[in-house]
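Visitor: Sequence first, then the predicted structure, then my questions.
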Amino acid sequence: MTATAAPPDAGTGPDAARVAVAASVGAALAVVVLVLTFWLPHLLSIETYSRTRYPGEDAVPPLRGYLEVKAVGFRTVRVVLVGVLAWLFLPRISATARWPVLLVTSYAVGLVWLLGLAYVDGSEGLSRVEDMPGEYLNTARAITDVPAMLDGFVGGITYGQPDSWTTHVAGHPPGALLFVVLLVRLGIDTSFGVGLAMTLVGAAAVPGVLVALRALGAEPTARRVLPFLVLTPAAVLMAVSADAVFLTVSAWGLAFLALAATAASRRSMVAWSLVAGLVLGLSVFMSYGLLLMGLVALAVLASARSWRPLPWAIGGALVVVAIFGGFGFWWWESYAAVHDRYFAGLGGKRPQSYWVWGNVGALLVSAGPVLATALACCVPGVRATVRGAVGERRTTVLLALSAAAAVLAADLSGMSKSEVERIWLPWIPWLLVSTALLPERWRRPALAVQVTSAILLQQLVFTQW
C-alpha cells in the first residue's frame, strides 16, 4: 500500500462527505466549462482572435495554437513511460523521503517531465519558440547598450511603428528581455540554448513552493501536493516559456517571504524580508501581471499570522523600482503604454464576452481539469477555516483562494484575453496547492487524469509556447 502524508488538519476540517460532494461538483463544472469553451466558438462561429498565424489550420480556442495529431513514436512512448513511473512512485517518495532528497527529487523529476514532453517534437520542442519573430532572442542579440535600452524602452512600446519592440518584448517590462540579454552575454545565444535555459530555470519553481509550505508549518501539505505540482499539464507550456522563468522567480520570492514571516530572530526576519522584496520586486519588472502576486504574498503573511516582514519587503521592492528608475524606466509609464498597445492590437478585437470564461477553460487545460475539483474542496467550511487557528488547512485555503482571486482579477480586467494557458503559469502551483484537500480515494485517479491530460495536450495540439 502506498504511503501518503496525512490530509491537512485531518479531523478538524469539514466532514469528508461535504468535501466529497464539493469535489464532485467541481469535477462536473470542469467538464461543462471545457466543453463550452472548446465547442461554442465553432458552433456559434465566434471569432475569438486566439491566433494570428497558421492560416488554414484547425484553431482550438481557447488555446493559442492549432490541432496537430502527432504520430505515436518512440518519443511519445518514452514520455508515457516517464508519466506512468512518476504516477506509480512519486506519491510514495514524496511521503517518505527526507526533506533535502524531496527537494532534489521534485526538481529532477520535474525537469525530466518537462524535457520529455518537449521532446515529443524533437529538439525543435525546445528551439522553435525563440525562433519566432515576436520573441526575445533576436532583440536580445541586438542589445549593445543596456542603459540606453532601459532609458528608451517605453518609447518602443507603441503599436505599429517601424522601431517598435517585438510583441513579447513590448508586452513585458524590460526585466524579461534583460534575462535573455544575460543569457546571450553568457554565450547562450542559440534558440535551443535559450529554450533549455528557460526550462532548467522553470523546473526550479516547485522546490520554491515546497520551501514556502514547509516554512509555513505545512510540510505534510507540501508532500501531498508535490506529485500534482510536478506532473501538471502546465509542463507542456513551461518548457521554453519565459513565463516559467517568471513563475520560478515569484515562487522563490514568496518562499523567502514565508521564511521571513516565520523567522526566529528579528535579524533573520529583516534579512529574509529584504531578499523577498528584492526578488518579488524583480518579478514585477519581468511581467506586469505579477503585481497581482501581491495577493498571494498577503496570504503567506496571513497564514503565518505575522505582518512584520511587510514594510521590509516593500522596502526591498522599492529598491528595484529605484534601480530601474535610475536608468530612466518607470513601471507605471510603461504599463500605460502597454495598455494602449494591447487594445490597439488583437487585445482590442478579442471579445471579452467569450474570453471572460474562455480563459477559465484555458486555465483548466494548463493546470489540469483536477484544478476545479481541488478548488471546490476549499469551499466547505471556508469561513471557519480562514478565521480559525493556524493550521495546514487554513494555509492551503488561503494560498489557493488568493491565487484564484488574482486570476479572477486578471480575467475581469480585460487585459488577459487568450494566451492565459501561458500567462497565468505563475499562479498555477499556488492554485494546485488545493489538491492537498482532495478526498483520499480521489488522489490516485486525479493524478492519472493530470498525467493523461499533459500527454494528450502535447500529442494533439501544436502550442506556440
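Guide: Thanks, I have it.
Visitor: can we go C-alpha only for contacts and neighbour counts from here?
Guide: Will do.
Visitor: Where do the strands of the protein begin and end?
Guide: 65-67, 461-463 (DSSP state E).
Visitor: Need the contact partners of stretch 434-454.
Guide: Residues outside stretch 434-454 that contact it (Cα atoms under 8 Å, 6 or more residues apart in numbering): 7-8, 16, 19-20, 23, 83-84, 87, 221-222, 224-225, 227-228, 231-236, 365, 368-371, 373-375, 377-378, 393, 396-397, 400.
Visitor: Go again with 6 Å.
Guide: Residues from elsewhere that reach stretch 434-454 (Cα atoms under 6 Å, 6 or more residues apart in numbering): 221, 224-225, 232-233, 368, 374-375, 377, 400.
Visitor: Could you dump the strands of the chain into a markdown table with mean neighbour count and distance to T76 added?
Guide: Formatted as a markdown table, these follow (neighbours: other Cα atoms under 10 Å; distance: least, Cα to Cα, whole Å):
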| stretch | mean neighbour count | distance to T76 |
| --- | --- | --- |
| strand 65-67 | 20 | 17 |
| strand 461-463 | 19 | 14 |
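Visitor: for comparison:
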Amino acid sequence: MRPAARLSPDRWAAIAAFVLVGVAVLVGAAFGWAGHPVHAPAAPLFGHFLPHVGPGTPFALAVAVAVIHWGPVLADRMPWRRLLLAGWVASVAWTFALALVDGWQRGVAGRLTTPFEYLTEVPGVTDVHAMLRGFTGHILLFSPDNWTTHVSGHPPGVLLVFVGLDRLGLHGGGWAAVLCVLVGCVATVAVAVTLRALGDEAAGRAALPFLVLFPGAVWVGVSADGLFMGVAATALALLAVGLTRPSWWCAGLGGAGLAACAYLSYGLILLALPAAAVTVAAWQRQRLPATPAPQRLTPTPAAPGPSSEPAPPQPASATADPMRPGPAATATANPARPATATTGTAPPATATTGPTPPQPATNPAQPAPATTTLDPVRPRRASGTTDAARARRLPRATSPAAGTTTVRQLSRLACAVVGAALVVALMTGLGFDWLEGYRLVKVRYYQGLASARPYTYWVWGNLAALAVSAGPAAAVILRRAVVQLRTARTPPVLLCLGAVAAVVAADLSGLSKAEVERIWLPFAIWLPAAAALLPARDRRTWLYWQAATALVVNHLVLTSW
C-alpha cells in the first residue's frame, strides 16, 4: 500500500488562508445570530451576499483565460516597454470587466455618488483656499456642516482631486470612476518598474501576470482607494529609480509623491515602511559587487587556418539579451578578460593551450561581427532556468568606491526628503494642519460604526479580508518571502515584507476595522510583487486561483465598492 503523498509547505500556506477566510465567515455570522453583529453583512468583506451575473461576466472570463494562457510567455519574451503597456491595458480591461458584472450604473458610475462619498461635497467647494483653511472644523460628526463620511475620514487631497476633475468639465460619477480605474491600474506598471530599477527585471516580468489578475481589482473598480494604490505605487517606483540611477529629479518626485499620499489618506503615512524597504534594496544594489549571470554556452565557428580542430565553445555575452539594456554585444562577462569579437581577418586558429594572445585593435569604422552573441530573437528556454538566471543578474558595471556610493545615496535620499518637505510646506501654507486633522479623525472614527465593531473579531478578520483581496497565492508568496529572508534579502522579498509590516501596524492600531479589502489596496498590491519566488512550474496554477478568487467574490457578493 503506497503511503499518502505529503502536502508541500506551499499548499499548507494556501490551505491556511482558505481556512482563515472560512472561519471569519462562520464567526461573523455567529456573532450576528447571537445578537452582536460585526456590522459587515458579508463579513469579513463589506457587502451583501447576492449571487448575480452581469454584462461584464463574459469579458472577465475572457481576460482571465487570455492572461493565464499567454501572460507568462509574453511576460518573458516581450520588449520591456511594450510589456508594460500591455500589462496596463490588460489590468484596465480586467478591472472594468469585474466592475461591469454589477452593471454600468451600479458597478461604475454610481459608486462614488452615494451620500457617503466624495462627489457629494464637490458642488459645495467654491473656494479651495477657504476649504483648506476650514477643513478640520467640519470633521467631527456633530460639527456645523460636517463633511460626509469619506470626506471627513480623509485629508482634503482626494476631495481636491475630484474638485479639479469637475472644474475640467468632467462631471459626475462616470468620469470619477474612470479616473480611479485608470490611475489605479498604473500600479501594475509601477510595481514592475520598481523591481527592475532595483536590479531584478526577472522578478518584474514574473510578477506582471499576477499584478494584472490581482483579486483586489474588484475594489479598484470602483473606489478612491484604487486611485490611492496607483499614486502610492508610482511614488515608490520614482523613489526606486531615483535612488538607483543618477536622477535627483526622480528621487525628489518620489518623496513628493509619498508625501502627497499622506494628504490622500491618513493611513498612507505607513508607506514609510515600504519606502524603507525600497531604500534598503537600492542601497544593496549600489554597494554589492557585480555578480556575473549564469551563461549559456554558444559554439563559436573556428576561424580559417591551418588547424582543423574546432574552436572551443565560448560563453554568451552577459548582455546579449536584446530585451535588456546594456553594453555592446561584444562585451564579455568578465571585465578583466579581453573581448573575443574583432574586426578584419581573424588570426589563424591554433591548437595551443597557452594563454590567449592579445587581439588586434578594433576598427571603429567597421561593425564588429558578434561571434559570441545570441540570436536577435530570444530562443525559448526552459522556464525553470530562465527566471533563476535572471533573478541573480546585477548591474555589470563596476561598483564605485564605497565612500562615493554612500555620498550619492545620501544625496539622492536627501532630495526625496526635500520633495516631501515641499509638499508638506505647501499644504500647511494653504491652511491645512495634518496633525490636527489626524487627531480629529480618530475621534470621528469612533463616532461611527467603528465604535460598534468588535476589535476582538476584526483584529484577525481584517487579515481574512486581506487574504481575499490579495488572493491565495499571496499566502504562498509570503511564506516563501519569510523563509528566503534568512538567506537572501532580494528586492521582491524586501518589498513584500515591507508592505506586510505596514499592514500589521495598521491592523494593530484599531483604526482599521472592516473594509480593509479596499483600504489596504496600496499595501496588498506589493504581495504579488514577489511572485518570482513561486516555482516557475506552479505559476500558471496560482494564476488560476487568483482569477477564480476575484470571479467568485465578484459574482457572489455585491460589494459596496
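Guide: Yep, that arrived. Here the structure is a predicted model, which is why all the values come from computation and not from measurement.
Visitor: of the strands of the first structure, which approaches L102 of the first structure most closely?
Guide: strand 461-463 (31.1 Å; Cα to Cα).
Visitor: Where does that closest one end up in the second structure?
Guide: Under TM-score structural alignment, strand 461-463 of the first structure corresponds to residues 557-559 of the second structure.
Visitor: Leaving out chain neighbours, which residue sits closest to the corresponding residue of the first structure for A281 of the second structure?
Guide: Aligned by TM-score structural alignment, A281 of the second structure pairs with S303 of the first structure. Closest residue to S303 of the first structure apart from its sequence neighbours, by Cα to Cα, 6 or more residues apart in numbering: T395 at 5.2 Å.
Visitor: One more: A234 of the first structure?
Guide: A234 of the first structure sits nearest to S366 (Cα to Cα, 6+ apart), 4.5 Å away.
Visitor: Also W427 of the first structure?
Guide: Spatially, and ignoring its direct neighbours in sequence, W427 of the first structure is nearest to A403 (5.8 Å; Cα to Cα, 6+ apart).
Visitor: Which position in the second structure pairs with the one you found?
Guide: Looks like A403 of the first structure aligns to A499 there (TM-score structural alignment).
Visitor: pretty sure its match is in contact with F523, am I right?
Guide: Yes - here A499 of the second structure reaches F523: they are 5.1 Å apart, a contact under Cα atoms under 6 Å.
Visitor: Report the distance from the longest helix anywhere in the first structure to the chain centre.
Guide: Secondary structure of the first structure per DSSP state H: the longest helix is helix 16-43. Counting by Cα atoms, centre = their mean, to the nearest Å, helix 16-43 of the first structure is centred 21 Å from the centre of its parent chain.
Visitor: again, but for stretch 332-343 of the first structure
Guide: 23 Å.
Visitor: ok, now stretch 182-189 of the first structure?
Guide: On Cα atoms, centre = their mean, the centre of stretch 182-189 of the first structure falls 25 Å from that of its chain.
Visitor: That stretch aligns to what range in the second structure?
Guide: Counting by TM-score structural alignment, stretch 182-189 of the first structure corresponds to 164-171 in the second structure.
Visitor: The matching stretch: which residues count as buried?
Guide: Using 16 or more other Cα atoms under 10 Å as the test for burial, stretch 164-171 of the second structure gives 165-166, 171.
Visitor: What is the nearest of those to R77 of the second structure?
Guide: Nearest to R77 of the second structure among those, with distances taken as Cα to Cα, is L165, at 38.3 Å.
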